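Trainee: generate coordinates for the sequence data below:
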Amino acid sequence: MAEAVSELAQRVEHFVRESVIPFEGQIGRASHGPPDPLIMELRGAARAAGVLTPHIRADGSHLSQRDTARVLRMTGLSPLGPLACNTAAPDEGNMYLLGKVATPEQKARFLEPLVRGEARSAFFMTEPADENGAGSDPSMMRTVCRRDGNHWVISGRKKFITGAEGAKVGIIMAKAEEGACMFLTDLPDPAIRTLRVIDTIDSSMPGGHAEIEIEDLRLPADQMLGRAGEGFHYAQVRLSPARLSHCMRWHGLVTRAQEIASAYACRRHAFGKPLIDHEGVGFMLGDNMIDLKQAELMIDWCADVLDSGNLGTAESSMAKVAVSEALFRVADRCVQLMGGTGVSGDTIVELAFRETRAFRIYDGPTEVHKWSLAKKIKRAHAADPR
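Mentor: This next block holds a predicted model:
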């Protein structure tokens, strides 16, 4: 099994380096992501190369989180790699959740097109953070759902919904008398209206991040995902692995930035010698090596926790904080040592910087995860005040 995963990771790496990286010039600085025709062209190439949706086996089973990390780091070597190989957010996390919770009928209708790379999806959880708004705190959710015979009717507003524009599958979180619920829906739907696609610092996710209004969306009861009132539990089933997958993909991207910066420092001469021979530059690249290895080990540690069957809520919070902060430091040093070239679009280094800056906020800001960990420490002390 280890040899098979190693071979798979090598094939994915070869495909991304040889067949995907040449298309990076088409990304541009548009904040709403690469166009769908380009994504579908790359997915066709990935399908032909046998590396489409590589983290899900032919029988529908999922690679272990540790093995997934090896593969997803390779897809992340290009900002287009996860899109080409169908390992990108939010689709990868949505596929994982549907694989765990959906009924056979729901899998056939909503999951299989995602696995085949024929459709994109969106996860409608985050809400506007205005006065009394929920933001990314689902316990304050204001989107509601109510029973109406054999249907549910959903109304509310969502914000920063990645990939909603152009998605064909939606997972919507709403609050009922029983508690939080999740629903599956086909997209587009006239009851789900995009108010705007928000301009953000990152630019690698197709469809961008939208603000959405849901008005009296009527769905059959069999499109509820799981059971009424269990939505928070399902969110945790999805969020810990999806949070870690972000770490995996962006580790690959920042590894590539380090490769580019290292080559630049070895080629570029200034003040009578190669840049890398100046300690101020060489030490930055050495610090990058340390941060990348520590981030890799943190990812693998958290993956082992999830593979043990643990929800890994605290562990994924620790990994997300440690990895996002480390990768941003690496990307920042790469930009700095490359000077003007580092802030230009001549390489993907500036894009890696922008993506990892956003990563410190997406899937929970660093401070929210630290606050969650502090609460865990407080509970542990109350239970055993030694």
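
Trainee: from here on, contacts and neighbour counts on C-alpha atoms
Mentor: Fine.

Trainee: what ranges does the stretch 151-300 of the chain have for its strands?
Mentor: For the stretch 151-300 of the chain, the strands defined by DSSP state E, counting those that start in this stretch cover 151-162, 169-176, 179-186, 192-198, 209-220, 269-270, 273-274.

Trainee: can I get the ones you listed in JSON lines with distance to A108 and mean neighbour count?
Mentor: Shown next, in JSON lines, are these (distance: least, CA to CA, whole Å; neighbours: other CA atoms under 10 Å):
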{"stretch": "strand 151-162", "distance to A108": "21", "mean neighbour count": "22"}
{"stretch": "strand 169-176", "distance to A108": "12", "mean neighbour count": "23"}
{"stretch": "strand 179-186", "distance to A108": "12", "mean neighbour count": "21"}
{"stretch": "strand 192-198", "distance to A108": "23", "mean neighbour count": "17"}
{"stretch": "strand 209-220", "distance to A108": "16", "mean neighbour count": "19"}
{"stretch": "strand 269-270", "distance to A108": "58", "mean neighbour count": "13"}
{"stretch": "strand 273-274", "distance to A108": "57", "mean neighbour count": "14"}
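
Trainee: here's the other one to compare against:
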Amino acid sequence: MDFAHDSRTEEMQGRMRAFMEEHVLPAEAVFDAQLADSGDRWAWSRVPVLADLRTTAREQGLWNLFLPGEHAGVEGAGLTNLQYAPIAELSGRSKLAPPAMNCSAPDTGNMEVLSMFGTPEQKERWLHPLLRAEIRSAFAMTEPDVASSDATNISTRITRDGDEYVVSGRKWWITGAMNPDAEILIVMGKTDPDADRHRQQSMILVPRDTPGLEIVRGMEVYGYDDHDHGGHAELVFHDVRVPAANLIGEEGQGFAIAQARLGPGRIHHCMRALGLAERAVELMCARADERVAFGRKLSDQGVVRDWIAESRVKIEQLRLLCLKAAWLMDTKGNKGAHTEIQAIKIATPATVEWILDKAIQTHGAGGLSQDFPLAPAIAGIRTLRFADGPDEVHKQALARHELRRQAGLREQAGAAR
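Mentor: Alright, predicted model coming up:
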């Protein structure tokens, strides 16, 4: 088995490392200050330093890297998942890197949906402005009144009325929707409650300024409102009317579209989380080398060394699993990588959460403060154990697949005897 990256990946890694060190990391404090002074805490995409970073990313060929090769005709970089994986990992080291390269969620998933399922008119109106970062978007799926871990529970209604659809329902945790530049929402709801449970749902495009769409409030995660990447909104659709041409794909195709969207999204999240874990280990080691407790540096304390060693082992394990999932997505398709995608979604957030916890512990009270990026990081990574499906759903599906696989092996062994 060849574990080496190909020449294009190595070349892009070099570019990405330089971009991070020379431009992104020095801009973090500038971004926070400019956003605080802007007068609109939700308008992160309008901060001047981010515009500068985007210009640099474009010039250096670090733009829309998430979009796979088969969609390269719509301004994608044409990278495979395996090529993109180490680049996404490097971007996870800073909250600024993904939006600087137009590779941040939920826009990436929405662009993938539109590139795969959108009509030519939908692509022209919404996809191309998104690919140019002229607008932002949101994905409205989760609801407060049902267990959204089971997507078939979605209760928002999308009802045909002549040349229009009427959208009625309530959504929450809609990432990015607080941003005034989020001009379009992809909304999932039921068009036919009496159909097969996986054919009841559809997806439709709802412009943010459509009459009847109410933005109720921004949600908080452990006290953070995540305004620096668009926040998470609670929305109500009061009989919102949009043209029938806004339907994505066909009626009843919503669940399948959601699965197509979430597969790449899950692996992208996990790749970026690895970069966050690497930065946490760097901070942990630096802090351990400079602090003294009970007459010795923290880095000489056995318990801290244990945390550092365990962190390195865990990161290496996760990276190999992520790369395997990416390789399978490229060679076998998303369905062929289903088990591995579930495995990384189970393992990565919880493991990175553990690493961040040890980094915080090494920093002492400072780790809980605004002086280091660890407190908001652990709040963010905790949400990833819900985003794109909670741990328990992935474990149940993975166990079901393993039980079937083992039963098949027993049958084969019995037939061979």
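
Trainee: distance to C85 of structure 1 for the strands of the stretch 151-300 of structure 1 - can I get that in a markdown table?
Mentor: Shown next, in a markdown table, are the strands of the stretch 151-300 of structure 1 (distance: least, CA to CA, whole Å):
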| stretch | distance to C85 of structure 1 |
| --- | --- |
| strand 151-162 | 18 |
| strand 169-176 | 18 |
| strand 179-186 | 23 |
| strand 192-198 | 25 |
| strand 209-220 | 21 |
| strand 269-270 | 38 |
| strand 273-274 | 37 |
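
Trainee: D59 of structure 1: which of these is closest?
Mentor: Ranking the strands of the stretch 151-300 of structure 1 by proximity to D59 of structure 1 (CA to CA) places strand 169-176 first, at 21.8 Å.

Trainee: against structure 2, where does the closest one fall?
Mentor: Mapped onto structure 2 using TM-score structural alignment, strand 169-176 of structure 1 spans residues 184-191.

Trainee: do the same with stretch 250-266 of structure 1
Mentor: Using TM-score structural alignment, the residues of structure 2 aligned to stretch 250-266 of structure 1 are 273-289.

Trainee: mean shift between the matching stretch and structure 1?
Mentor: When structure 1 is overlaid, stretch 273-289 of structure 2 sits 1.4 Å from its aligned residues on average, using mean CA distance after the TM-score superposition for structure 1.

Trainee: got the buried residues for that stretch?
Mentor: Across stretch 273-289 of structure 2, burial judged by 16 or more other CA atoms under 10 Å covers 273-281, 283-285, 287-288.

Trainee: of the strands of the stretch 151-300 of structure 1, which approaches P54 of structure 1 most closely?
Mentor: Checking the strands of the stretch 151-300 of structure 1 against P54 of structure 1 by CA to CA gives strand 169-176 as the closest, at 20.4 Å.

Trainee: which elements pack onto that closest one?
Mentor: strand 121-124, strand 144-148, strand 179-186 (3 or more CA pairs under 8 Å, 6 or more residues apart in numbering; DSSP states H and E).

Trainee: make CSV out of those and add distance to I201 of structure 1.
Mentor: Output for those, formatted as CSV (distance: least, CA to CA, whole Å):
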stretch, distance to I201 of structure 1
strand 121-124, 19
strand 144-148, 31
strand 179-186, 29
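
Trainee: what does stretch 167-186 of structure 1 contact?
Mentor: If you take CA atoms under 8 Å, 6 or more residues apart in numbering as the criterion, stretch 167-186 of structure 1 is touched by 94, 110, 119-125, 141-146, 154, 164, 187-188, 207, 219, 223-232.
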